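In: Model the structure of this input:
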Amino acid sequence: MIVFHTILSNVYLGNIKNKKKKFLKNYISYNYNNFNYFNPKKIIINLFLIKKYLKNIFFKKKNILFVSTKNFLRELIYKYARSLKQHYICNKWVSGILTNTKNYKKNLNKSIILKKKRNMNFTKKEKNLFLKKEKKIEILYGGLKKMICLPDLIIITDVKKDKIAINEAKRLKIKILALVDSDDVIDGIDYIIPCNNNSVNCVKIIFKILFSEIC
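Out: Okay, the predicted model is just below:
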């Protein structure tokens, strides 16, 4: 009952009424004060079905890539990706991360070389320049260090903001799980969680439910 009440108060507020998409019409419970409100029962059913799917993913030791370039969700993505020992992108999506993996691997190798150079006989100014370049690579590709092959699933928190990531995943037929609002287009998304994805508390609640028995 506590979880149900929390979902009611934090998760089920959608975007403004006139932006509702036909794809998510069945998930809208009612409209009030020009806002869409999701049906909490349908959200809960979706959550627990997806939770079973995620358990199976981890049981089979498959790879997940968390993707969220929203600044206010950065720490949350770090937390879950690291505790689950999975991969993540939460600063900027560089085109070709999935479709041209040679680029990010090349940059990660460059980071290793820069780190070695900082321990060699270079001037202080040169070492600071190496450190600056190394940090830039870490910000962009740090979450992909252990990603040897393409992920089996990518988890997206905003389909509009991370559209490039979705397009790349579609091309490679990688499964996509996305948190979607009432004005989002869900073509090509394999698993959806309708919710208020502009709320940190909402995303926290959803992640806690999905990964509570896995972390």
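In: rest of the way, CA atoms for contacts and neighbours
Out: Noted.
In: Which stretches in the chain count as helices?
Out: Here the chain has its helices, by DSSP state H, at 2-10, 40-59, 74-83, 101-117, 124-141, 163-171, 200-211.
In: Who are the packing partners of the fourth one?
Out: Pointing back at helix 101-117 there. helix 124-141 (3 or more Cα pairs under 8 Å, 6 or more residues apart in numbering; DSSP states H and E).
In: Can you check what angle separates the helix it packs on from helix 101-117?
Out: With axes from the mean of the first three to the mean of the last three Cα atoms, to 10 degrees defining the directions, helix 124-141 sits at 150 degrees from helix 101-117.
In: which residues are contacting helix 124-141?
Out: With contacts defined as Cα atoms under 8 Å, 6 or more residues apart in numbering, helix 124-141 is touched by 89, 91-94, 104, 107-108, 111, 114-115, 117-118.
In: Second chain to compare with the first, below:
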Amino acid sequence: MEESNISTYSSGFALNLDELEKAGLQYGHKLNRVHPKAKYFTIRQNNSDIAFINLEETRKSLVSALNAIKEKVQNQHTILFVGTQASARNKIQEIAEKYNYPFIANKWLGGILTNFKTLSSRITSLKEMENQKASGAWEQFTKKERQLLEKKLEQLEKKFAGIRQLNKLPDMLFVIDPQLHQVAIKEARQMHLPIVAVLDTDDDPNLVDFPIIANDSTRSAIDYILNKVDEVIQEGQKSVSLGKAEGVESSNTSQESTILLNDEVEKMKTPSK
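Out: Alright, predicted model coming up:
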């Protein structure tokens, strides 16, 4: 295989054009739906009415996005993952839960980012209800009252399941298909959060900081990209762990040196016989 067909990002993993094509990242939407600002990465093939994506642009954008994600991971920042469509929600939830990141896989609730104080109070209510139920405090209520409480608890759990551990604004937003999640993009821009987004030929790439130019609807394409994200998060967390281990070792060495130095000072203070 030609060397130009392979590109690597900072973690050392290769991005192969043949793999991108096999996963179907090159398929866009119909030509009449191409966004004016997406034309630089679209390709017309023969008499097809489908806009194809230039995979060189895909690879370039994916490298940039993966490096940005890795940097956030290494700095131990929080990434909020968003993907509510059927082709993305399971994989989004899988990766987020694997690395203990918050996620939205069902429905974006307006104000998650721009009205975070209210969101936090709702999450607090959810946790309080769970504690009350577990402690047996609900036993004092009638059967009908307990059923109403159960229903309210289920609703809160469904709404906030993926973001219940979110105790501050995230440091980055990762979105599959900005067209589908326009409110999330708008809120992130309003709060000046960096945005990584998998976007297609019908999207404006200028609305996000790190566009991943690719098919944003097919499961195989989404899975391929999220697998690369999985790899880079794993690499980032490994480097954090290594850094902590080296820090502990350095601290222990420093303590040993201080003890030895203190011993030498004490010997100098003690007059020789």
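In: What's the TM-score once they're superposed?
Out: TM-score of the superposed chains, computed with TM-score structural alignment, normalised by the length of the first structure, equals 0.92; 215 aligned residues with a Cα RMSD of 1.8 Å.
In: ok so, going back, how about the helices of the first structure in a markdown table, adding mean neighbour count and distance to Asn34 of the first structure?
Out: Formatted as a markdown table, these follow (neighbours: other Cα atoms under 10 Å; distance: least, Cα to Cα, whole Å):
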| stretch | mean neighbour count | distance to Asn34 of the first structure |
| --- | --- | --- |
| helix 2-10 | 13 | 18 |
| helix 40-59 | 15 | 18 |
| helix 74-83 | 16 | 30 |
| helix 101-117 | 15 | 44 |
| helix 124-141 | 15 | 39 |
| helix 163-171 | 17 | 27 |
| helix 200-211 | 17 | 20 |
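In: Make JSON lines from the ones you listed and add distance to Thr157 of the first structure to it.
Out: Converted to JSON lines, the helices of the first structure look like this (distance: least, Cα to Cα, whole Å):
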{"stretch": "helix 2-10", "distance to Thr157 of the first structure": "16"}
{"stretch": "helix 40-59", "distance to Thr157 of the first structure": "14"}
{"stretch": "helix 74-83", "distance to Thr157 of the first structure": "10"}
{"stretch": "helix 101-117", "distance to Thr157 of the first structure": "22"}
{"stretch": "helix 124-141", "distance to Thr157 of the first structure": "18"}
{"stretch": "helix 163-171", "distance to Thr157 of the first structure": "11"}
{"stretch": "helix 200-211", "distance to Thr157 of the first structure": "8"}
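In: out of those, which comes closest to Asn33 of the first structure?
Out: helix 2-10 (16.0 Å; Cα to Cα).
In: by contact count, what packs against the closest one?
Out: Helix 2-10 of the first structure packs on helix 200-211, going by 3+ Cα pairs under 8 Å, 6+ apart.
In: State the span of the second structure onto which the helix it packs on is aligned.
Out: Aligned using TM-score structural alignment, helix 200-211 of the first structure spans residues 219-230 in the second structure.
In: Same check on stretch 95-114 of the first structure?
Out: Per the alignment by TM-score structural alignment, stretch 95-114 of the first structure matches residues 110-129 in the second structure.
In: distance of Asn206 of the second structure from Pro178 of the second structure?
Out: 11 Å (Cα to Cα, to the nearest Å).
In: nope, Gly162 of the second structure is what I meant
Out: 19 Å.
In: what about Leu173 of the second structure, how many neighbours?
Out: 22 (other Cα atoms under 10 Å).
In: What's it aligned with over in the first structure?
Out: In the first structure, the residue matched to Leu173 of the second structure (TM-score structural alignment) is Ile154.
In: which one is that match nearest to, not counting chain neighbours?
Out: Take Ile154 of the first structure and drop its neighbours on the chain: the residue closest to it by Cα to Cα, 6 or more residues apart in numbering is Leu65, 4.6 Å away.
In: residue contacts, the corresponding residue of the second structure for that neighbour?
Out: By TM-score structural alignment, Leu65 of the first structure lines up with Leu80 in the second structure. Applying Cα under 8 Å, 6+ apart to Leu80 of the second structure gives the contacts 101-104, 170-174.
In: The helices of the first structure: which one's closest to Lys25 of the first structure?
Out: Closest to Lys25 of the first structure of the helices of the first structure is helix 40-59 (Cα to Cα; 11.9 Å).
In: how much does that closest one stray from the second structure?
Out: Here helix 40-59 of the first structure, set against the second structure after superposition, deviates by a mean of 1.3 Å using mean Cα distance after the TM-score superposition for the first structure.
In: and that helix with helix 2-10, angle?
Out: Relative orientation of helix 40-59 of the first structure and helix 2-10, computed by the same axes, to 10 degrees: 120 degrees.
In: what comes into contact with helix 40-59 of the first structure?
Out: 7-8, 12, 27, 63, 191-195, 206, 209-211, 214.
In: and of those, the nearest to Phe38 of the first structure?
Out: Tyr12 (4.7 Å).
In: mind checking what that closest one lines up with in the second structure?
Out: Using TM-score structural alignment, Tyr12 of the first structure lines up with Gln26 in the second structure.
In: need the contact list for the residue nearest the centre of the first structure.
Out: Geometric centre of the first structure, nearest residue: Val67, 2.9 Å, by Cα atoms, centre = their mean. Shown in contact with Val67 of the first structure (Cα under 8 Å, 6+ apart): 77, 88-90, 154-157, 162, 165.
In: Of those residues, which belong to strands?
Out: Members of the contacts of Val67 of the first structure lying in strands (criterion: DSSP state E): 88-89, 154-156.
In: Next, format those residues as TSV and append distance to Ala178 of the first structure.
Out: Putting those into TSV (distance: Cα to Cα, whole Å) gives the following:
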residue	distance to Ala178 of the first structure
Tyr88	15
Ile89	15
Ile154	8
Ile155	6
Ile156	5
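In: nearest residue to Gln190 of the second structure other than its sequence neighbours?
Out: Spatial nearest neighbour of Gln190 of the second structure, chain neighbours left out: Thr114 (7.5 Å); criterion: Cα to Cα, 6+ apart.
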